[in-house]
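>>> predicted coordinates and the sequence they were generated for:
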Amino acid sequence: MAESEPLIGIDLGTTNSIVATVQDGQPVVIKNRTGVALTPSVVAVSKNAKRLVGSIAKRQAITNPQETVYAAKRLIGRKFSSHEVQDALRSLPYAVVAGQHDDLRIRMGGRDLSVPEISAMILQELKADAEAHFGRPVTKAVVTVPAYFNDAQRQATKDAGRIAGLEVLRIINEPTAAALAYGFGRTVNGRVAVLDLGGGTFDVSVLEISQGVFDVVATGGDTYLGGEDWDNRIIEWLVFGFAKEHGLDLRKDRMALQRLKDAAEKAKVELSSVRESHVNLPFICTPPGGGAALHLQATLTRDKLEDLTSDLAERVVGITTEVLGEAGVRPSELKEVILVGGMTRMPKIVEAVRGYFRREPCKGVHPEEVVALGAAIQAHALAGQDSELLLLDVTPQSLGVAIAGGYVRRVIPKNTTVPTSATEVFATSKDFQRTVKIMVLQGEHEMAQANELLGEFALTGLREAPRGQVEIEVTFDINAEGIVSVSAKDRGTGLRQSITVTASSGLTEEELKRIIEEQREYLLAARLSEELKTKRVELDSLARDVVDALTRARLLPGGGGLAADAMPRAEQALEHARRVRDAEDVAALTRACELLSGCLTQLRGSAQSGARR
């Protein structure tokens, strides 16, 4: 890797996506092209089929709810049939449909797009921000994910990077990235807990930090617990109150639902600093039978919000307790408690954390930027720029194989430091069995069907023998990238079979290649469209200036001493500009601009000379 090649860290958050880098030895957030540090993770297709990302997409969400996608990160890598997706369908204003492999697709712009494609649109925007910052191409990045993401969700995130034209050097856990940023440039020795409560997910990690070594002791979380859940509780409260008063369910109106979401998010944010928030949504809907439009007005207090979401705060504390138990550490033994994610600004969350740990949580990091900064620090280290930093992460969920009776035998338990390897010996379960199917599973449930199937393969040609007499040795290997390899060997004959588990995001390699090509063509077309737009604006401006200069020259005696062909040349240039103005040809527009510019220089020179005379 070239030493000068730009490296970035990306937090592909649910509500805000941020990109950072390390410059002059310090991690910094890269401002986007509008000068704002945070980019809402919202993607839309406008009425004229133009792709919109970030703030501009969010601004038109109310009038274009079915073509505006938010919170895609909560859906990435999930099965359409999962209860999380089915639950989400009740409140999402945009359409979600099933893909060929029970993956989910989002209907946008008349097409069914995979979640990695949606995420790639955000990554492309962040990539463009970084390229504008550096002034040259950016092709490599470290991307963060929730600590409790499974292999399918991590692979889907890497696929999003590929589609966006980024080589994802490493996927690292968000709380781990936050700890890297917290410890960067400091002398920190001891155990710290990082609680990351963002827009869509909650993670807890306990790390041992010592002389530049960041050793993850335990990690856990809930990939479906975050700010979106607080928003949904407010929406339900507003919907129930409106239905009680008017007998109408606002959730059936997509535009009304988007307005409710926007109002709920604003109220939630306001209640972090004030005691009550007023929700006022005029003309929210019209009764089915006709009549005057109805309005929604409500006052939500902080106490009411805390009452509506008390169980969510309890889940935060419950998961934290579980992870600390797995780490074998008491709250009092921690050196620091670090809060990460926008939801940790909520007073009730701060109060719950303070009450559980009996101390003030650390406020020395920016809760929304620290994860991206940590990713940038990891990218810096991977490039060999910081040889003193060492990150030792863990596998977030247990790995094992299915056994007789529909159960799971765990081979590598969760929170095992990676890279790692482990071997277990199994025996045949049937008499004279010639084939064994190895099903690789991820998860904590004792029943096989309740866990995630990562892959399966068969070991064939076993020697015939009564059940239990043929021993099969199964070995799991996980590298630092989290890629799982599994091999099985007949201990009697030495016969071996293996598989490298590459969790599917629902996209085949052929689909990925097709999507990458489509994205390349889209970006080329978008770049051409932008160049055409810029050139047309330049052409229109030059044409106006030439017309003004011609008018002034005609008012001067004798045309101000212009050469005889100067005015006809200018008029010809104007006529040529009118002909090519709407052409889809950058070169033709550029030539027309050059002709007008030359005429303008001659006309202005004449005007100045005439004025002196």
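Happy to help now that I have it.
>>> make it CA atoms for all contacts and neighbour counts henceforth
Will do.
>>> all helices of the protein, in order?
55-59, 83-88, 115-134, 151-163, 174-183, 227-246, 254-270, 302-308, 310-327, 347-357, 370-382, 509-555, 566-580, 586-612 (DSSP state H).
>>> and E481, how many residues sit next to it?
Neighbour count for E481, taken as other C-alpha atoms under 10 Å: 13.
>>> give the contact list for the nearest residue to it once chain neighbours are set aside.
Counting by C-alpha to C-alpha, 6 or more residues apart in numbering, R170 is the residue found nearest to E481 once chain neighbours are left out, at 6.4 Å. R170 sits next to 141-143, 481 when contact means C-alpha atoms under 8 Å, 6 or more residues apart in numbering.
>>> before we go on, here's another structure to hold up against the first:
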Amino acid sequence: MAKAVGIDLGTTNSVISVMEGGRPEVIVNAEGARTTPSVVAYKGDERLVGQIARRQAALNPGATLFEVKRFIGRRWDEVREEANRSPFKVKEGPGGSVRIEVNGQDLAPEQVSAEVLRKMVADASAKLGTSIKDVVITVPAYFDNSQREATRQAGEIAGLNVLRVINEPTAAALAYGLERKGNETILVFDLGGGTFDVTILELGDGVFEVKSTSGDTHLGGADFDQRVVDWLAGEFQKEHNFDLRKDKQALQRLIEASEKAKIDLSSASETTISLPFITFDPETRTPMHLERTLTRAKFEELTADLLRRVREPVQRALDDAKLTASGIDEVILVGGSTRIPAVKRIVQDIIGKTPNESVNPDEAVALGAAVQAGIIQGDSSLGDIVLVDVTPLTMGVEVKGGMIAPMITRNTTVPAKKTEIYTTAENNQPGVEINVLQGERPMASDNKSLGRFKLEGIPPMPAGRPQIEVTFDIDANGILNVSAREKTSGKEASIRIENTTTLDRGDVDRMVQEAEQNAAADKQRREKVEKRNNLDSLRVQALGQIEENASAPQDAKDKLKAAADEAEEAVRSDDDAQIAGAQKRLEEELRTFMTANQAGQEGGQPQAGAQGQPKADDDVIDADFKPAE
């Protein structure tokens, strides 16, 4: 059976892991790193993903997409603030959804996230020596139904079979508690790049039971970075009367420098931010530079309101679990932003315990996702592990008066199913529109609408007579399915979803097809680059042979040099036929040169090497090339 992997699709960085020998192990990417930046860049027809995309961001800010997870499954009116501070263009899409405009093309956040997933799985497949299709993907515990469904769709667009969507703190708890045998109540404090989650679990006898979850999907490390960006831009504007945030390249450099400063201040009391040539004076065109010293105290002052915001979800999770701080045995820190010293202090202040840092905050979620993948595939090394998760938010329907009637309340164990009976408000009403809502507010308008479902074909009856049975069914992924039927007449009617922010089936199928086409095109581009690089490497090798073997026959040297020059022109031309021809000729001339040189040595001519002496390894110098086929 092919192995399933666990993927932490992060806001800033992503990680992929697999079960090996009964333990979850992180799989390094093609660059040899354990984490992959969740960054995608578009350069003409080329797509760059990960570190290579991140490196060129300052020169290509309008087409280098990062922190896209903050937009996935969201409505435009929910993300205006995040959209306005991005160097790339984020705008409203169909049905109030979010789209990212790149080079005149509108991309859904799911498409961009699929690029990250595809790169990670391709790298992992190469490392493991087998094709990977089955995955478990993690999401913030406080993600709503639309965000979970959108994440699942991103996996589908990447050509993957998403076995399960699992909450990030729950995954981290699996990684932490895998080898622990005692009973514990733990609090997972997960502050990542774009979201914040708090989850309380009970561990014991192989059972991982989530008691409560809370969080804030608009709070993460990127918000801390933004405070530094605004401070730097404000200080520069005071001095030069120029707002760097209006310059895309300058803004990108500010974002990168602010993130680095935040990281530096986790271990140092102050750091210097130096950005030479950040912009040019609009009148004199002379270069302007930015240099500021940021202390940890100033950073905490700039982010004071964000630090205060982490307190409420912790207390809410404790209240929902009917626990006090003293009932928590361990606090597990997850997410890179938990390295901020002020965050650690707040956690210790609330719970009264020093946080447990035995798990790597960057890798714990992916490791736990791999454990979940192993459980689903029946990995015998895991024994009997049972995971009991909950839904993070209340789900219900809108009723008369604009109120929400809760169907499944927050922190209900999933999977869950509940049916309620509703009726009509008017005589002879032929149909009803069911507005499915998610949130904790009493008024429907203050909660998020997941979709509006129409039940039509109700027979004429007085108001209050029809019996409309509405069923909410939440699966193990936390994804909601809703059905409805009219009981009195016994007639069932179809339900149609309208105005959801997630992609419809046709969009997903189209994006899957585009992704497959892009994958083939990317492979062709990669092969073309490899051919060009191989020819250039052979050219360098040929020139090295000429230099090292000065006593070789002049005619052979001249012909090899001419073939090398032809290869150089072919590399610059980027013409496939020219490259193939140059490769063939250079291989032939290099073989001829080696034969002539060997004959010269056997005839008594000394080979030029160190101090004119023969080189011991000349007989294997041609091992790196082969005859043209």
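Perfect, I can see it now. Model, not experiment: these values are computed from the prediction.
>>> among the helices of structure 1, which is nearest Q66 of structure 1?
Comparison of those against Q66 of structure 1 by C-alpha to C-alpha identifies helix 254-270 as nearest, at 7.1 Å.
>>> by contact count, what packs against that closest one?
Applying 3 or more C-alpha pairs under 8 Å, 6 or more residues apart in numbering; DSSP states H and E, we find helix 254-270 of structure 1 packed against helix 227-246, strand 276-285.
>>> chain center to that helix: distance?
What separates the centre of helix 254-270 of structure 1 from the centre of its chain is 21 Å, taken as C-alpha atoms, centre = their mean, to the nearest Å.
>>> which residue numbers in structure 2 go with it?
With TM-score structural alignment applied, helix 254-270 of structure 1 matches the range 248-264 in structure 2.
>>> buried ones in that stretch, by neighbour count?
Across stretch 248-264 of structure 2, burial judged by 16 or more other C-alpha atoms under 10 Å covers 248-255, 257-259, 261-264.
>>> from those, which two are the most distant?
K248 and D264 (24.4 Å).
>>> what's next to the match of helix 254-270 of structure 1, contact-wise?
57-62, 87-88, 222, 224-226, 228-229, 232, 244-245, 270-273, 275, 278-279, 294, 299, 340.
>>> whichever of those residues end up buried, select them in ChimeraX.
Applying 16+ other C-alpha under 10 Å to those, the buried members can be selected in ChimeraX as follows:
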select :57,58,60,61,62,87,88,222,224,225,226,228,229,232,244,245,270,271,273,275,278,279,294,299,340
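>>> re the thing from before, to which residue of structure 2 is the residue nearest to E481 of structure 1 aligned?
By TM-score structural alignment, R170 of structure 1 lines up with R164.
>>> likewise L532 of structure 1?
In structure 2, L532 of structure 1 lands on K528 (TM-score structural alignment).
>>> quick check: closest non-adjacent residue to that match.
D576 (7.5 Å).
>>> got the end-to-end distance for stretch 174-188 of structure 2?
11 Å (C-alpha to C-alpha, to the nearest Å).
>>> before we move on, what about stretch 6-20 of structure 2?
End-to-end for stretch 6-20 of structure 2, by C-alpha to C-alpha: 12 Å.
>>> trace that stretch over to structure 1 and give me the residue numbers.
Going by TM-score structural alignment: stretch 6-20 of structure 2 matches residues 9-23.
>>> name the residues of that stretch that come out as buried.
So for stretch 9-23 of structure 1, counting by 16+ other C-alpha under 10 Å, buried means 9-22.
>>> what does stretch 509-520 of structure 1 give?
In stretch 509-520 of structure 1, counting by 16+ other C-alpha under 10 Å, buried: 512, 515-516, 519.
>>> quick one: that stretch to structure 2 mean distance?
For stretch 509-520 of structure 1, the mean deviation from structure 2 after alignment is 2.3 Å (mean C-alpha distance after the TM-score superposition for structure 1).
>>> apart from its neighbours in sequence, what residue is nearest A450 of structure 1?
G443 (8.0 Å).
>>> wait, isn't the one you found in contact with L454?
No. Under the contact definition of C-alpha atoms under 8 Å, G443 of structure 1 does not touch L454, with a separation of 10.2 Å.
>>> in the stretch 1-150 of structure 2, which spans are strands?
5-8, 13-20, 23-26, 36-37, 39-43, 46-49, 64-66, 89-92, 98-102, 105-107, 134-139 (DSSP state E, counting those that start in this stretch).
>>> okay, those, which one's buried deepest?
Mean neighbour count (mean count of other C-alpha atoms under 10 Å) peaks for strand 5-8 among the strands of the stretch 1-150 of structure 2, with a mean of 31.
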